[in-house]
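K.L.:
Here's my sequence, what's the structure:
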Amino acid sequence: MGSSHQTVIVTFNQPGASFGQDAVAALEDRLVGAIEAAQAGEFDGNLIDCGEVRLFAFGPDASDLFAAMEPHLRAFPARPAHATLRIGNTEQRVEL
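P.N.:
Okay, here's the model as predicted:
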């Protein structure tokens, strides 16, 4: 990853993993569309493990990237959840 890229990492925790992979895939499709429409960066995939889902995206401005993603993330029912915006060596946590 080049120094010009900033990152958004979204973490959903739900004991028992009551959300399914189909729901996560549908969310990812919505995120890809929103990120592309905003020309804010790229969706980079997920990590699903033991009731935790992490979604990764990167672009030139983490704030713009998160703004494109936020409505879809807030609509996803799995909680607790948060987004981490990585800008250089700093991180900003946003509760969802």
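K.L.:
from here on, contacts and neighbour counts on C-alpha atoms
P.N.:
Will do.
K.L.:
tell me the strands in this protein, going along the chain?
P.N.:
Counting by DSSP state E, one finds strands in the chain at the ranges 6-13, 42-49, 52-59, 81-87, 90-95.
K.L.:
next up, for comparison:
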Amino acid sequence: MADPDAAGNDFQHAVIAHYRLADSGLGEPSQRQVVRRSQHLLAEAIEQADVGEFDGNEYGGGEVVLYAYGAAADALFAVMAPLLDDLPFRPAHVVLRHGSVDDPLAPEHRIDL
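P.N.:
Next comes the predicted model:
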């Protein structure tokens, strides 16, 4: 995964989406295929709206986590929300981090999907 601060201060906020998968490992192949398609749509939507960048995913422990970074977590989430809602895996939640990953006091807000 890329360093969210590498692009400078413009990309310190984050939207981190967590989805529970079918098993305790990496999920089923069909689930990973759905995630791959959604990632392409998310990256395209974020780029077109010019609100940040989609950074990828992390699988393990029966879940997938999707990462995106931008200058404003709320604006980034507004673009991502319809696509995140479309993913069928539940339970799921999103964490909006308003500040740098290096700032332990950066406020975070959890939204259940």
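K.L.:
Got a TM-score for the two of them?
P.N.:
Here the TM-score for the pair of chains, by TM-score structural alignment, normalised by the length of the first structure, is 0.92; 96 aligned residues with a Cα RMSD of 1.3 Å.
K.L.:
re the thing from before, go through the strands of the first structure and name the closest to Ala34 of the first structure.
P.N.:
Ala34 of the first structure lies closest, by Cα to Cα, to one member of those: strand 42-49, at 9.8 Å.
K.L.:
Find me the equivalent region of that closest one in the second structure.
P.N.:
The aligned range for strand 42-49 of the first structure in the second structure is 53-60, by TM-score structural alignment.
K.L.:
Tell me the mean distance between that stretch and the first structure once they are aligned.
P.N.:
Aligned to the first structure and superposed, stretch 53-60 of the second structure gives a mean residue distance of 0.5 Å (mean Cα distance after the TM-score superposition for the first structure).
K.L.:
and that stretch, which residues are buried?
P.N.:
Using 16 or more other Cα atoms under 10 Å as the test for burial, stretch 53-60 of the second structure gives Glu53, Phe54, Gly56, Asn57, Tyr59.
K.L.:
Among the strands of the first structure, pick out the one with the most neighbours on average.
P.N.:
strand 6-13 (a mean of 22; mean count of other Cα atoms under 10 Å).
K.L.:
so that one aligns onto which residues of the second structure?
P.N.:
Strand 6-13 of the first structure corresponds to residues 13-20 in the second structure, going by TM-score structural alignment.
K.L.:
Residues contacting the matching stretch, please?
P.N.:
Contact with stretch 13-20 of the second structure is made by 62-73, 76-77, 84, 89-100, as judged by Cα atoms under 8 Å, 6 or more residues apart in numbering.
K.L.:
who's in contact with Leu47 of the first structure?
P.N.:
Counting by Cα under 8 Å, 6+ apart, Leu47 of the first structure makes contact with Val53, Arg54, Leu55.
K.L.:
Thought Asp49 was touching the last one, still the case?
P.N.:
Think Leu55 of the first structure. No: taking Cα atoms under 8 Å as the definition, Leu55 of the first structure is not a contact partner of Asp49, at 11.8 Å.
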